[in-house]
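>>> One predicted model, sequence on top.
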Amino acid sequence: MGHRLRNGRRVSRPISDPAAFIRAETRLRPVPLVPEISLHVADEAVPIWHRTEEELGEMGLPPPFWAFAWAGGQALARHVLDHPETVRGRRVLDFASGSGLVGIAAMKAGAREVTCADIDPFAVVAIGLNGEANGVALSPTQDDLIGRDAGWDTVLAGDIAYERDLSERVFAWLMALAARGATVLIGDPGRTYLPKQRLEKRAEYSVPVTRELEDMEIKRTSVWRPLP
């Protein structure tokens, strides 16, 4: 990101190389609960969050969720690797992919193909970088897939219950996919808008997390599946 002055005000120039920005702001490190996988992650939450607000925020981009291994994604990735039958030989969607962690786990567990969907263009670039670092080929997309059905066999979603209205839309869609026969798995560390009454718990993990983000160092996190 560069800057220039216009009438005494600082004006941001578009980032010409998002991959270079991601590499500069992160470090490739193993994921705590899933050490088989390494991701480009930020060393500290506050500096990159502030840098994003100051620079990427002027471009209308969301916070850098792609720069962290969130608890729901870690639990879901661990579950997929420990239960490869959930994805083996299947067409998989990793929804709200962020870093691509869950999609990478699915490919390592034997998925036929994995689409990693995230509406943040920087997440799409991070997904490609992380897939390459782990020796797997992913199909990143910036399309908003809520409400669509491309015939995926398995749909994986981590940490998606932050906002009420969005959660209602997402879970209505996920329930419809499950009703037509897709395997749907959701990783969640107890977010406010998770509709537990419509889900069954499949597993639970103690996930190491960043205190800056979660106000604790270990987060009890569950993997859920829609009730039949």
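Great, that's in hand.
>>> Could you use CA atoms for every contact and neighbour count after this?
Fine.
>>> so what's residue 174 closest to, chain neighbours aside?
Excluding its sequence neighbours, the residue lying closest to residue 174 (Cα to Cα, 6 or more residues apart in numbering) is residue 184, at 7.0 Å.
>>> Would you check that my belief about the one you found contacting residue 156 is correct?
Yes: counting by Cα atoms under 8 Å, residue 184 touches residue 156, with 6.0 Å between them.
>>> out of those two, which sits in the busier spot?
residue 156 (27 against 22; other Cα atoms under 10 Å).
>>> Verify the assumption that the more buried one is located in a strand.
Yes: counting by DSSP: H, G, I helix; E, B strand; the rest coil, residue 156 is located in a strand.
>>> Now do the same contact list for it.
Taking Cα atoms under 8 Å, 6 or more residues apart in numbering, we find residue 156 in contact with 76, 92-95, 102, 184-186.
>>> got the residues you listed as JSON lines, with secondary structure and distance to residue 11 columns?
Listed next are these as JSON lines, based on DSSP: H, G, I helix; E, B strand; the rest coil; distance: Cα to Cα, whole Å:
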{"residue": "76", "secondary structure": "helix", "distance to residue 11": "41"}
{"residue": "92", "secondary structure": "strand", "distance to residue 11": "41"}
{"residue": "93", "secondary structure": "strand", "distance to residue 11": "38"}
{"residue": "94", "secondary structure": "strand", "distance to residue 11": "36"}
{"residue": "95", "secondary structure": "strand", "distance to residue 11": "34"}
{"residue": "102", "secondary structure": "helix", "distance to residue 11": "37"}
{"residue": "184", "secondary structure": "strand", "distance to residue 11": "44"}
{"residue": "185", "secondary structure": "strand", "distance to residue 11": "43"}
{"residue": "186", "secondary structure": "strand", "distance to residue 11": "41"}
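>>> Can you go through these and name the buried ones?
Buried members of these, counted by 16 or more other Cα atoms under 10 Å: 76, 92-95, 102, 184-186.
>>> Just say helix, strand or coil for residue 4.
Under three-state DSSP, residue 4 falls in the strand class.
>>> Tell me how many other residues crowd it.
The tally of other residues near residue 4 (other Cα under 10 Å) stands at 10.
>>> what's the spacing between it and residue 11?
Distance, residue 4 to residue 11, by Cα to Cα, to the nearest Å: 5 Å.
>>> for comparison:
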Amino acid sequence: MVRQPADPEADDLVLSVTTARPVPLTPDIVLRTADDVIPLWERTGTPEPPFWAFPWAGGQALARYVLDHPELVAGRRVLDLASGSGLVAVAAARAGGRVTANDVDPVATAAIALNARANDVTVTITPGDLLDTEPDTDVLLAGDVFYDRDMAARVEPFLLAAHRRGALVLVGDPQRSFMPKGWTRVDAFEVPVPRHLEGVTVKTTTVWRP
């Protein structure tokens, strides 16, 4: 596993607020998971929720799909964009991909490293914003990235650019309002989710490609 730069404070935060638990839709993967989003969000004081602390529905569906179809990633360069906890990256590595996980949140990079280690897989972690760069990968995976208008407006062009360059692009989306129109349905899952995150206990979540 590779992670740069190291951040002991971020590691300590993740370890202090999460426990290792099986992911509902991919129980062979263990993820460091928090109990409740609101107190943790207040503690971190960030504008975005702590995406790194929960197995969100889009990531669960995409991870399940990759594990069910390992031939899509095996031996290929895989980028997990906006990786959060690293769930999709771990699944892709488990399926034989050469995986890079990316996130702008330094706490997320710590969580990705800890979760990769817990699942005994190798994931290269690239921090920072990649959305203004040229995507260069064989497979681009993105779980639950269309959660608001601004993010959707930035992410879709990056995903479509990767598609035009020949990458396999797959998105997991649990019926978010800003999922673009015109994408092709690949599969769908009934994903168990915490009620405190989604207001329900199951979310119908679709895997899409351009």
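That came through fine. The model shown is predicted, which means the values in this text are computed figures rather than measured ones.
>>> where exactly do the helices run in the second structure?
Secondary structure of the second structure (DSSP state H): helices located at 8-17, 37-44, 57-68, 87-94, 106-118, 149-164, 195-198.
>>> so how far is the last one from its chain's centroid?
Taking the mean C-alpha point of helix 195-198 of the second structure and that of its whole chain, the gap between them comes to 18 Å (Cα atoms, centre = their mean, to the nearest Å).
>>> Next: stretch 180-193 of the second structure.
The answer for stretch 180-193 of the second structure is 15 Å, by Cα atoms, centre = their mean.
>>> and if you look at stretch 122-135 of the first structure?
11 Å.
>>> In the second structure, what range does it match?
Alignment of stretch 122-135 of the first structure against the second structure: residues 107-120, by TM-score structural alignment.
>>> And the counterpart of residue 50 of the second structure in the first structure, how far from residue 128 of the first structure?
Under the alignment by TM-score structural alignment, residue 50 of the second structure pairs with residue 64 in the first structure. Residue 64 of the first structure sits 15 Å away from residue 128 of the first structure, going by Cα to Cα.
>>> Tell me which of these two has more neighbours.
Counted by other Cα under 10 Å, residue 64 of the first structure and residue 128 do not tie: residue 64 has more neighbours, with 23 against 19.
>>> Now do the contacts for that one.
48-49, 52, 123.
>>> sorry, back to before: can you lay out the buried ones among the contacts of residue 156 of the first structure as a markdown table showing distance to residue 152 of the first structure?
Shown next, in a markdown table, are those (distance: Cα to Cα, whole Å):
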| residue | distance to residue 152 of the first structure |
| --- | --- |
| 76 | 17 |
| 92 | 6 |
| 93 | 6 |
| 94 | 10 |
| 95 | 11 |
| 102 | 15 |
| 184 | 10 |
| 185 | 13 |
| 186 | 15 |
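>>> Correct me if wrong: residue 226 of the first structure contacts residue 173.
No: with contacts counted by Cα under 8 Å, residue 226 of the first structure stays clear of residue 173, the gap being 11.3 Å.
>>> out of the two, which sits in the more crowded spot?
Legend: neighbour count by other Cα under 10 Å for residue 226 of the first structure and residue 173, higher for residue 226 (22 against 17).
>>> number of nearby residues for the spatially closest residue to that one that is not a sequence neighbour?
The shortest distance from residue 226 of the first structure to any non-neighbouring residue, by Cα to Cα, 6+ apart, is to residue 199 (4.4 Å). Using other Cα under 10 Å, residue 199 of the first structure has 17 neighbouring residues.
>>> pretty sure residue 199 of the first structure is touching residue 188, no?
No: when contacts are counted by Cα under 8 Å, residue 199 of the first structure is not listed as touching residue 188 (11.5 Å).
>>> which neighbours do the two share?
By Cα under 8 Å, 6+ apart, residue 199 of the first structure and residue 188 have these common neighbours: residue 224.
>>> residues touching residue 225 of the first structure, list them.
Taking Cα under 8 Å, 6+ apart as the test, what residue 225 of the first structure contacts is 183-186, 199-202.
>>> quick one: residue 56 of the second structure and residue 168 of the second structure, what's the gap?
In terms of Cα to Cα, residue 56 of the second structure sits 22 Å off from residue 168 of the second structure.
>>> which one of the two has more residues nearby?
The neighbour comparison of residue 56 of the second structure against residue 168 (other Cα under 10 Å) goes to residue 56, with 26 against 19.
>>> before we move on, back to that, ok, the buried ones among the contacts of residue 156 of the first structure vs residue 146 of the first structure, which is closest?
Of all these, residue 146 of the first structure sits closest to residue 95, with 9.0 Å by Cα to Cα.
>>> aligned partner of that closest one in the second structure?
The alignment partner of residue 95 of the first structure in the second structure, by TM-score structural alignment, is residue 81.
>>> any idea how far residue 71 of the second structure lies from residue 86 of the second structure?
Here residue 71 of the second structure is placed at a distance of 20 Å from residue 86 of the second structure (Cα to Cα).
>>> When those two are compared, which one has more neighbours?
For residue 71 of the second structure versus residue 86, neighbours defined as other Cα under 10 Å are more numerous around residue 86 (35 against 13).
>>> Quick check: the more buried one touching residue 111?
Yes: the criterion here is Cα under 8 Å, and residue 86 of the second structure meets it with residue 111 at 7.2 Å.
>>> Give me the common contacts of the two.
Shared contacts of residue 86 of the second structure and residue 111 (Cα under 8 Å, 6+ apart): residue 52.
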